[in-house]
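J.: Dropping the sequence and predicted coords here.
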Amino acid sequence: MRLSQLLEKCKIVAIHGEENVEVENITSDSRQVQKGSLFIAVEGINTDGHDYIGKAIEQDVQVVVYDKPMFEEYFSRVTYVQVENSAIALAQIASAWFGNPSEHLKLVGVTGTNGKTTVATLLHRTFRTLGYGAGLLSTVANYVNDDSFPTTHTTLDPITLNAFLRKMVDAGCQYAFMEVSSHAIHQKRVYGLRFEGGVFTNLTQDHLDYHKNMLEYRNVKKAFFDSLPESAFAITNSDDKNGAVMLQNSVARKYTYSVKGMGDFKARIFEKHFDGTEIEINGKELIVQFVGVFNVYNLLAVYGTAVLLGQQPDELLRILTLLKPVAGRFQTLRSPAGFTAIVDYAHTPDALTNVLNAINEVLEQRGDIITVVGCGGNRDKTKRPLMAREAVELSNKVILTSDNPRFEEPQDIIDDMVAGLDDEQRRTTLSIVDRREAIKTACALAKPGDVILVAGKGHEDYQEIKGVKHHFDDKEELEKIFHGLLPNTLNS
């Protein structure tokens, strides 16, 4: 593709060299530069692509795009393009390279602290059930119709993201649903994509290792809705105090959903069980296979979004009754010993509170709740004491353990969690660094009628320790233990 075509939407400061050269491929990774490449130098969190421009030139790069003025001399065989913002240029160039695929899809972005994966995934499943071609970009997996591809980030880099959107268009997808993380919004990874709609789930403490404070975190989320065009819709959770904030400056069509108050899409909850919930949506009663008020919000977001995309309300309600929980999101396992185990991705204080409240509402003190929980290493440390406190206050027994320690010492992370407890709470809380042993201990402590919550990792099938990923799956570990259990064999 000609360079001039790729630069059409970019804000250019200066060009040195031939503007009409033919570009063979695009990359923001100097290790992937080949003869004829266009290399975009972007400043990241840990590295700055500008430091690798020399390496790219040595590898016979065709074009260098950058935003920091830094050249004293120019090589005549290279075209240099200085832009106002490299991150934005990367998104624009990536979109142009793949033929602006978002313009050929009805693309919906889902953002918020909790619920993104569930809402995006259930939207994909709903539209596939309705018979439409649909794609999904999520934390758990990426889908082009029913073909699954592994994922590494909540929101992909612009080149990989646009490549997936192109696959969707080529495969005949009419709709695409994606999680939009605060990191991605801040780093301009979704810049320039054309969204048909945006969904806001909620806002609670998370990612304060990246954002300076909650205000900045909220404003980054809000920027996504500020960027939606007039032709798009914005649907927000009006029961969250930040729901209205998301809509303040948006020119998109505005809608709300609610359980507690008024909303365009309104739900009521009747009966709660571990295998489902009896609810009402906009006056119609149904039974869904989900547990917890937080999941009713998720289903409302799915229903409202699908209605705004033109689908029939009654058919959507029928499909909602068929949908099942997403992998690692309130997944329920029954032990032959008579207790229940739940695996959930809850890794923020609010998410943990929601899951434990849901369990308490169903259990109604007919058994104990035993919670196994840890916190990730090299992430927001301020939520660690909060996570421990929520676990202890809403459980009968708590075992603090390792999550993904990454490059931190697991015991140090647990110590940070314990700091949130008073002396009495510390005396009644167990700390077991080995996650496998922690889960085994919880099962050994459980009596018939009890519930074990294993929180924090959900769908993940690994533990990351000192930069190495080791296979570890909470659900798998529980099933191994259950395989050796028979009723009445525990605590005998």
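T.: Happy to help now that I have it.
J.: contacts, neighbours, all on C-alpha from now
T.: Noted.
J.: Show me the helices in the stretch 151-300 of the chain, by range?
T.: 158-170, 182-186, 214-226, 243-247, 293-308 (DSSP state H, counting those that start in this stretch).
J.: Dump those helices into a markdown table; add mean neighbour count and distance to residue 138 as well.
T.: Converted to a markdown table, the helices of the stretch 151-300 of the chain look like this (neighbours: other C-alpha atoms under 10 Å; distance: least, C-alpha to C-alpha, whole Å):
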| stretch | mean neighbour count | distance to residue 138 |
| --- | --- | --- |
| helix 158-170 | 21 | 11 |
| helix 182-186 | 20 | 13 |
| helix 214-226 | 20 | 17 |
| helix 243-247 | 20 | 22 |
| helix 293-308 | 22 | 15 |
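J.: want to compare, so here's the second one:
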Amino acid sequence: MIKVLLPKSVLLLYHKTLAVLANVYYRFPSRKLIVIGVTGTKGKSSAVLMITRILEEAGYKVGSSNTIFFKTGEKEWSNDTKQGMPGRFKLQRLLSQMVGSGCTHAVIEVTSEGILQNRHWGIAFDAAVFTNLSPEHIESHGSFAAYREAKAVIFKNLAKSYQKNEYSIVSLRAPRGYSGQAPRSNPEINSGIAAQRVASLWLASVASTLPRNDNGRSTIKKVIVANRLDSEAPYFLKFPAQEKWGVWGNCGQAEEIAGEKKLCASDIREGAKGVSFTVEGRFIQMSLPGVFMAHNAMLAMAVALALGASLTSCKEALEKISFIPGRLQAIDAGQNFKVMVDYAHEPRSFESVLEVGRRQALGHKLIVVFGVTGGGRDKAKRPIMGELAAQGADYVILTTDDPYNDDPEKLINDIVPGINKTGKSEGENWWRVVDRRQAMQKAFQLASAGDVVLLLGKGSEQVMAVAGKLVPWNDEEVAREILRKIQETRNNNQTRYNIQ
């Protein structure tokens, strides 16, 4: 409450002071890591996860911070903080733990809210990744232009960020080298040479690919990667960097742009197994649905390639990802209809996910369960999301998301005008069920064989923000629990019928 009453200038100084103190206390740990920052409106967590998995496949020891999980080398745990970018001391402690566990790389989700609070201050980024941009958090930033400016901060500062070399990173923590293993791409891993020799060869091979400074030392290059399919990409690519990558969709859309490497795919298709595409002759079959997942994957590939990973590592890592928690995650408890959990919580992501849901339904019903976030967040998008849901789905069930201190029923009322614009009737093809568990149950009761139920807004989150408290909640767990009970009831009824 005190922070709310403070003038903005004092609050900014407060955040900056905490950031400085956190960096000093933990001794600027990001200077000992190759740090990749991923920002944008949607796709951040998916891209972070994919980059992390590719770098691990290439043999590096990787740390990560994102909306879905935290990771320090081998240790990985769910993010239960409701923050895509942790506070200053938490984030610096996490980076310090990555260094302590022997990580060479850190892949970080960077949020505009985090930028406003200087959570990025002192982090020495080496690569900045832009996914896409659409209006969000406008109340916090004041305008879309200000929102874009916040997203661009790590790009603006990239070239001026602390310059690292192979001595500060590589020689201290060569991936698996000093324990007798080198990155998997190194053919000498199984040749039986001494561990020190392996590490030395690996260090030399990496160092030879790096630009050199005036002292002759190999430096870690600064890289910008941007989604060229987004109209805002040129803005993020205009900032200085030693290497820039433009990532396109199909190669037919790609353009040759001076001073910029390009990555594009041919034959992007979504099938029963998931989305597939071909890059430079390598066919990649992912288990994830949605063409936008292919675009996220190509962003991850561009970053990894820029940092020295191979196409083989990219392909093998991406094909091993069976699902991404809370991102079009399928929930199978034996029911005869599909249930998918997704984090979609703004209009653009809503459209993308509804499109996937409609394709998955194959002529059957599409049922959507969602609510909106309280706390004064993005009020303008509420009726828009209602309209999109009503247009894209057969049945819509409005419920609670993260109300914070707001009245959940009032939040639902803010969505209703958008639904009313489509002509749908309450009680016939849309309902309001404040309790999220009961809303899920209603959706499952409405579903028949072949239908698709989308549970949107919460994704993989482990808590719900209600009346100033964080209450344990996870859509996947609750959905499985309800579906199991439904199946048990049906099985018991069938048993009784057979006995009779």
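T.: Looks like it arrived, so ask away. Everything numeric in this text was worked out from a predicted model, so none of it was measured.
J.: TM-score of the superposed pair?
T.: TM-score for the superposed chains, counting by TM-score structural alignment, normalised by the length of structure 1: 0.79, backed by 417 aligned residues with a C-alpha RMSD of 2.6 Å.
J.: sorry, back to before: could you redo the helices of the stretch 151-300 of structure 1 as JSON lines and give each row distance to residue 397 of structure 1?
T.: JSON lines is the format used below for those (distance: least, C-alpha to C-alpha, whole Å):
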{"stretch": "helix 158-170", "distance to residue 397 of structure 1": "43"}
{"stretch": "helix 182-186", "distance to residue 397 of structure 1": "34"}
{"stretch": "helix 214-226", "distance to residue 397 of structure 1": "31"}
{"stretch": "helix 243-247", "distance to residue 397 of structure 1": "35"}
{"stretch": "helix 293-308", "distance to residue 397 of structure 1": "23"}
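J.: Of those, give the one that comes closest to residue 265 of structure 1.
T.: The closest of those to residue 265 of structure 1 is helix 293-308. By C-alpha to C-alpha, the value is 6.1 Å.
J.: Which part of structure 2 matches the closest one?
T.: Mapping helix 293-308 of structure 1 onto structure 2 (TM-score structural alignment) gives residues 291-306.
J.: mean per-residue distance, that stretch to structure 1?
T.: By mean C-alpha distance after the TM-score superposition for structure 1, the fitted stretch 291-306 of structure 2 averages 1.0 Å away from its aligned residues in structure 1.
J.: Mind listing what's buried along stretch 445-461 of structure 2?
T.: Within stretch 445-461 of structure 2, the residues that count as buried by 16 or more other C-alpha atoms under 10 Å are 447, 450-461.
J.: Where do the strands of the stretch 101-250 of structure 1 begin and end?
T.: In the stretch 101-250 of structure 1, the segments counted as strands under DSSP state E, counting those that start in this stretch are 106-111, 134-137, 142-144, 147-149, 175-179, 197-200, 233-237.
J.: still on that earlier bit, let's see which of the buried residues of stretch 445-461 of structure 2 end up in strands.
T.: 452-456 (DSSP state E).
J.: Looking at the residues you listed, which is nearest residue 67 of structure 2?
T.: The nearest one, if we look at those relative to residue 67 of structure 2 and count by C-alpha to C-alpha, is residue 456, at 15.4 Å.
J.: Tell me how far that closest one lies from residue 368 of structure 2.
T.: 7 Å (C-alpha to C-alpha, to the nearest Å).
J.: Between its first and last residues, how far does stretch 388-397 of structure 2 reach?
T.: End-to-end distance (C-alpha to C-alpha), stretch 388-397 of structure 2: 13 Å.
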